[in-house]
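K.L.:
What follows is a predicted structure for the sequence shown.
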Amino acid sequence: MKRRLTVVSAGLRLPSSTRMLADRLAEQARRDLEGHGAQVEVCAVEVAEHAQDLVGHLTTGYPSDRLRQAFETVTRADGLIAVTPTFTASYSGLFKMFFDCLEDTALVGKPVLIAATGGTGRHSLVLEHTLRPMFAYLRAVVVPTAVFAATEDWGGGDSQEPLVRRIGRAAGELAGEVRRREPPEIRDPYSDPVPFEDLLHHR
């Protein structure tokens, strides 16, 4: 069975520690799913690339073609990995804007792994205080283990071991949730249009 993983990364530049963490989580989840016989496609959405389109969507109510494609990539995913840098003890504004513009039913029942990066481990509570409540509100299925990576976690050697373990545990939980669900059914809003006569009748 083919499975799709979508990574939403809100780093402000490439390369970034946010994207690096997102890629490592996706790779580990991919390996876990492939180890159980699935074919896995991983797609990445860099939120910073859609910054102007997000502002336009908020002010006009209409997404650009590129932004619509990004939303579809999230909606069609079997599992989502969402990673943000930490700003003022919360997620980044761009990260929040992306999910504010996403269709409010797009994540219902969808397995989501949440993660964040920051300069110090003191910011790690952002995962439980802001990220988890937001995705719970969107009715996603947030896996128990969230991953925070501080600057010191990228030091290499023994300093990376705790991060490696958290990545492995969280990715395994996401893969497990994906495996026990059927692929999402995406309804085409234009597949069953309301007849014009009915529209006139209800005016």
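P.N.:
The structure has been received and is ready for your questions. Numbers count the residues shown, from 1 in each chain.
K.L.:
switch to C-alpha atoms for all contacts and neighbour counts from now on
P.N.:
OK.
K.L.:
can you count the residues close to the residue nearest to Q160 when sequence neighbours are not counted?
P.N.:
Of all residues not flanking Q160 in the chain, D153 sits nearest, at 5.3 Å (C-alpha to C-alpha, 6 or more residues apart in numbering). D153 has 20 neighbouring residues, counting by other C-alpha atoms under 10 Å.
K.L.:
Kindly report the same for E27.
P.N.:
There are 17 residues near E27, going by other C-alpha under 10 Å.
K.L.:
For the helix or strand hosting it, name the packing helices and strands.
P.N.:
Following DSSP states H and E, one finds E27 within helix 17-35. Applying 3 or more C-alpha pairs under 8 Å, 6 or more residues apart in numbering; DSSP states H and E, one finds that helix 17-35 makes contact with strand 2-9, strand 39-46, strand 79-87, strand 111-118, helix 161-179.
K.L.:
rerun at 10 Å
P.N.:
Under the contact criterion of 3 or more C-alpha pairs under 10 Å, 6 or more residues apart in numbering; DSSP states H and E, helix 17-35 touches strand 2-9, strand 39-46, strand 79-87, strand 111-118, strand 147-150, helix 161-179.
K.L.:
G56: which of the ones you listed is closest?
P.N.:
Proximity to G56, assessed across the helices and strands packed on helix 17-35 by C-alpha to C-alpha, is greatest for strand 39-46 (17.0 Å).
K.L.:
What is that closest one packed up against?
P.N.:
Counting by 3+ C-alpha pairs under 10 Å, 6+ apart, strand 39-46 packs on strand 2-9, helix 17-35, helix 65-75, strand 79-87.
K.L.:
Check it against this one:
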Amino acid sequence: MTVIAVVSAGLSQPSSTRLLADRLAEAAGRHLAGPAENTEIRVIELRGLAVDIANNLVTGFPSPALKEALETVERADGLIAVTPIFTASYSGLFKSFFDVLDNTALQGTPVLIAATGGTARHSLALEHALRPMFTYLRAVVVPTAVYAASEDWGATSGDGLASRVDRAAGELAALLSGAPAKRPAEEKLIPFEQQLAALRPFTTG
């Protein structure tokens, strides 16, 4: 079974962020569908965990509900992460959730990043904020990031929202179908002095 965790940081109800998350999850499941493929989607709404996340930042201990959400992300084969954009970056709630997640939990995990906002001017936040964060966490971020501005929900052009959703979901599904097993969190660290000693002096003939 392939498990995809979906993290939605929408604050309102109903939420365009959750709507985009659901569309991405549905598209990924469709791309993974097959006689030998069984996909389970597990959605995490950060809105209901806001107080628990804040308490965890202060105390260092997660509540049972937050612990379950963190474990869902840690154990998932893939992740879809969607945030609203505020002041040209991800929301504080979104960032705080990944701050309390173990920083090795996403190592080698395929991740699809997406965001919503009122204007297309904020679309680059996916590239200058979200992608670097997940790269730092050593996740494998799919090439296509999906941004949905208010006007995108009714777009009918060839490269509209539906097309971007399908393309990104297909990239995530491809990684999940052919991805090797996730690497263990532990890495063997070679002391810097030892690495220097192994270098041979450069000489010219």
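P.N.:
Happy to help now that I have it. Keep in mind the model is a prediction, meaning the values are calculated, not measured.
K.L.:
Distance of the counterpart of the residue nearest to Q160 of structure 1 in structure 2 relative to V7 of structure 2?
P.N.:
Using TM-score structural alignment, the equivalent of D153 of structure 1 in structure 2 is D152. Noted for D152 of structure 2: a distance of 21 Å to V7 of structure 2, by C-alpha to C-alpha, to the nearest Å.
K.L.:
Could you do K67 of structure 2 as well?
P.N.:
14 Å.
K.L.:
of those two, who's got more company?
P.N.:
Neighbours were counted for K67 of structure 2 and for V7 using other C-alpha under 10 Å; V7 has more, 24 against 16.
K.L.:
Residue nearest the middle of structure 2, spatially speaking?
P.N.:
By C-alpha atoms, centre = their mean, the mean C-alpha position of structure 2 lies nearest to A81, the distance being 3.8 Å.
K.L.:
mind listing what it touches?
P.N.:
By C-alpha atoms under 10 Å, 6 or more residues apart in numbering, the residues touching A81 of structure 2 are 5-9, 17, 21, 24, 44, 94, 111-115, 130, 134.
K.L.:
Also L131 of structure 1?
P.N.:
Residues near L131 of structure 1 by C-alpha under 10 Å, 6+ apart: 82-84, 90-91, 96, 114-116, 125, 142, 146.
K.L.:
Compare those with structure 2 and list the overlap.
P.N.:
Retained in structure 2 (both residues aligned by TM-score structural alignment, their matches' C-alpha atoms under 10 Å) from those: 82-84, 90-91, 96, 114-116, 125, 142, 146.
K.L.:
Quick one: buried ones out of the residues you listed?
P.N.:
For the kept ones among the contacts of L131 of structure 1, a burial check counting by 16 or more other C-alpha atoms under 10 Å picks out 82-84, 90-91, 96, 114-116, 142, 146.
K.L.:
do you know how far A54 of structure 2 is from L106 of structure 2?
P.N.:
21 Å.
K.L.:
Show me which of those two is the more surrounded one.
P.N.:
Neighbour totals were compared for A54 of structure 2 and L106, and L106 leads with 28 against 16 (other C-alpha under 10 Å).
K.L.:
SS state for the more buried one?
P.N.:
Under the three-state scheme (DSSP: H, G, I helix; E, B strand; the rest coil), L106 of structure 2 adopts coil.
K.L.:
how many neighbours does the nearest residue to T18 of structure 1 once chain neighbours are set aside have?
P.N.:
In space, and not counting its chain neighbours, T18 of structure 1 is closest to G11: 5.3 Å by C-alpha to C-alpha, 6+ apart. G11 of structure 1 has 26 neighbouring residues, counting by other C-alpha under 10 Å.
K.L.:
my guess is G11 of structure 1 meets G93, correct?
P.N.:
No: assessed by C-alpha atoms under 10 Å, G11 of structure 1 is found out of contact with G93, at 11.0 Å.
K.L.:
Can you work out which residues contact both of those two?
P.N.:
84-86.
K.L.:
any chance of these in JSON lines, with distance to G168 of structure 1 too?
P.N.:
As requested, these are exported to JSON lines (distance: C-alpha to C-alpha, whole Å):
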{"residue": "T84", "distance to G168 of structure 1": "19"}
{"residue": "P85", "distance to G168 of structure 1": "20"}
{"residue": "T86", "distance to G168 of structure 1": "22"}
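K.L.:
Correct me if wrong: T105 of structure 1 contacts R139.
P.N.:
Yes: if you go by C-alpha under 10 Å, T105 of structure 1 and R139 touch, sitting 8.0 Å apart.
K.L.:
of the two, who's got more company?
P.N.:
R139 (17 against 12).
K.L.:
ok, the more buried one - contacts?
P.N.:
Taking C-alpha under 10 Å, 6+ apart as the test, what R139 of structure 1 contacts is 104-111, 133.
K.L.:
can you rerun that using 8 Å?
P.N.:
Neighbour list for R139 of structure 1: 105, 107-109 [criterion: C-alpha atoms under 8 Å, 6 or more residues apart in numbering].
K.L.:
same thing with H31 of structure 2?
P.N.:
So H31 of structure 2 contacts 169-170, 173 (C-alpha under 8 Å, 6+ apart).
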